[in-house]
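# A structural model of the following input is requested.
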Amino acid sequence: MININHCPASDFEAEFQLIFNNHMKGLPICHNGLQVRAIGFQNFKKHWIGAMVTPWSILVVLAQGNKSNWPEIQVGKILSITLPAGAFSFLGMVSDRLGKFLACSLMSPVDPLFNQRSAEAFAARALMLMLTPESDSSHTTHSTRSAIPENLSRRDFFTTFSKEMIADDKP
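Predicted coordinates:
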């Protein structure tokens, strides 16, 4: 179980590595170029939040720290969690090692154009944006708004992002 005084990044890495080894390895959804990595874990309102890169998905996880202000989690049910950037949908999950935790999928399956570095950068950036208050990010939103088409789908957004990451990744 997660302890508020202990960063659970290594626990999440170990658990997701076990899931990969026992259940996911060899499945077509997996990106063979990616390894399980915990990214940017930090204390958030007496709980732990961080991102996970796995061969099958990139997600943000929220783990219980303080029992007194932890929401009632129903495994397999969606719960709306308000972060500084707004409300996000998290799925209730459970494991023997981690106990109950929440996961917000950012990308599944992972774009085949991503390598480990770009997947980790994407996860870190998404986590940072989710933890940035809307008012703090408004100055960047206004300056880049004209460059983003109004009818841009979520898939197009992530495809555009992955192409930019790959371009940035080249020497």
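# only C-alpha atoms for contact and neighbour calcs from this point on.
OK.
# can you give me the end-to-end distance of stretch 107-118?
13 Å (CA to CA, to the nearest Å).
# for the closest residue to Gln64 other than its chain neighbours, what are its contacts?
Distance criterion CA to CA, 6 or more residues apart in numbering; nearest residue to Gln64, sequence neighbours excluded, is His47 at 5.1 Å. Residues counted as contacts of His47 (CA atoms under 8 Å, 6 or more residues apart in numbering) are Ile4, Leu62, Ala63, Gln64, Gly65, Asn66.
# number of nearby residues for the residue nearest to the first one when sequence neighbours are not counted?
Nearest in space to Ile4, with sequence neighbours left out and distances taken as CA to CA, 6+ apart, is Gly65 at 4.1 Å. Here the neighbour count serves as a burial measure; for Gly65 (other CA atoms under 10 Å) it reads 23.
# Second chain to compare with the first, below:
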Amino acid sequence: MSPRSRNAAFQAPQPPPAEPIIENPAARLEAMYLHIWTTSMHNLPFVNAALSVEAVGFRRWNSTHWSAVGPSLPAPGAGDAEHESGDWVGAVITPWFINLFILPGGGNLWSDRRSGERCQITFPIGPLEFIADYNPSAVIPSYQYCPLFAPPSQIASQTAARAAATAALDAMFSRICEEDPGSKPGNTTAAPDPLRRAFFRRIARR
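So this is what the prediction gives:
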């Protein structure tokens, strides 16, 4: 087998370096996905019409906010000097998904990656897998997401969706799970399965 035949049939181009987002991106994310909802998604059969577009709990964070006794976590939207250089972390609810998001904010979580490329990013709970996306014409061109519910057909209301997204963020910044007590936050290639299972168990119990 030649080296050429072992290559993937398609590989997305490497995006340009992402510009750090200075202001809380929640309103821009809501506008971006509301446009998608009204123009191309609202008639599809798998959407949950009980849900609406909402960005939840966005705040800056990077690995320097973590310590062995637990994370130093700013409140959503916090802009104090201690946290103003971190990348943006939060959740987005739409009628077709509920996902965790990381957006570039000048911190040490973000790395520029091709669309579809997966990476492990370690939070206090442990490593979670995020998927990169890049659309140069979008309101926010570059982001990375971790799917929670896609589609969110089992979510009965916007209140329940908001509670699930908030529980996911709370779990994400909880202490490191016992399965990997030596893990440190940041980008990693470690296998995330035990911690990911514990992560979703915590959400299910909320």
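# thinking again about what came up before, now for the residue nearest to Ile4 of the first structure: what does it line up with in the second structure?
Structural alignment (TM-score structural alignment) places Gly65 of the first structure against Gly105 in the second structure.
# wait, what's in contact with its match?
Gly105 of the second structure makes contact with Glu19, Pro20, Ile21, Ile22, Arg60, Ser85, Gly86, Asp87, Trp88 under the criterion CA under 8 Å, 6+ apart.
# What's the ChimeraX line that selects buried ones from the contacts of His47 of the first structure?
In ChimeraX, a selection of the buried entries from these looks like this (16 or more other CA atoms under 10 Å):
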select :4,62,63,64,65
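# how about Phe41 of the first structure, what's its match in the second structure?
With TM-score structural alignment as the criterion, Phe41 of the first structure lines up with Phe58 in the second structure.
# What strand or helix carries its match?
Applying DSSP states H and E as the criterion places Phe58 of the second structure in strand 54-61.
# now swap in Leu18 of the first structure and tell me
Element membership of Leu18 of the first structure [criterion: DSSP H and E] is helix 9-19.
# cool, Met128 of the first structure as well?
Using DSSP H and E, Met128 of the first structure falls within helix 116-130.
# Show me which residues of stretch 109-125 of the second structure are buried.
109-110, 112-115, 118-125.
# before we move on, what about stretch 25-40 of the second structure?
For stretch 25-40 of the second structure, a neighbour-count test (16+ other CA under 10 Å) marks Pro25, Ala26, Leu29, Glu30, Ala31, Tyr33, Leu34, Trp37 as buried.
# Now check the third one against the first structure: what is it aligned to?
Right, Leu29 of the second structure. Checking TM-score structural alignment: Leu29 of the second structure goes with Phe12.
# Show me the helices in the first structure, by range?
For the first structure, the helices defined by DSSP state H cover 9-19, 116-130, 134-144, 154-169.
# whereabouts in the second structure does the second one align?
Read it as helix 116-130 of the first structure. Under TM-score structural alignment, the match for helix 116-130 of the first structure is residues 158-172.
# Find the nearest non-adjacent residue to Gln120 of the second structure, please.
Spatial nearest neighbour of Gln120 of the second structure, excluding adjacent residues (CA to CA, 6+ apart): Glu129 at 4.5 Å.
# What's the one you found aligned with over in the first structure?
In the first structure, Glu129 of the second structure lines up with Ser89, judged by TM-score structural alignment.
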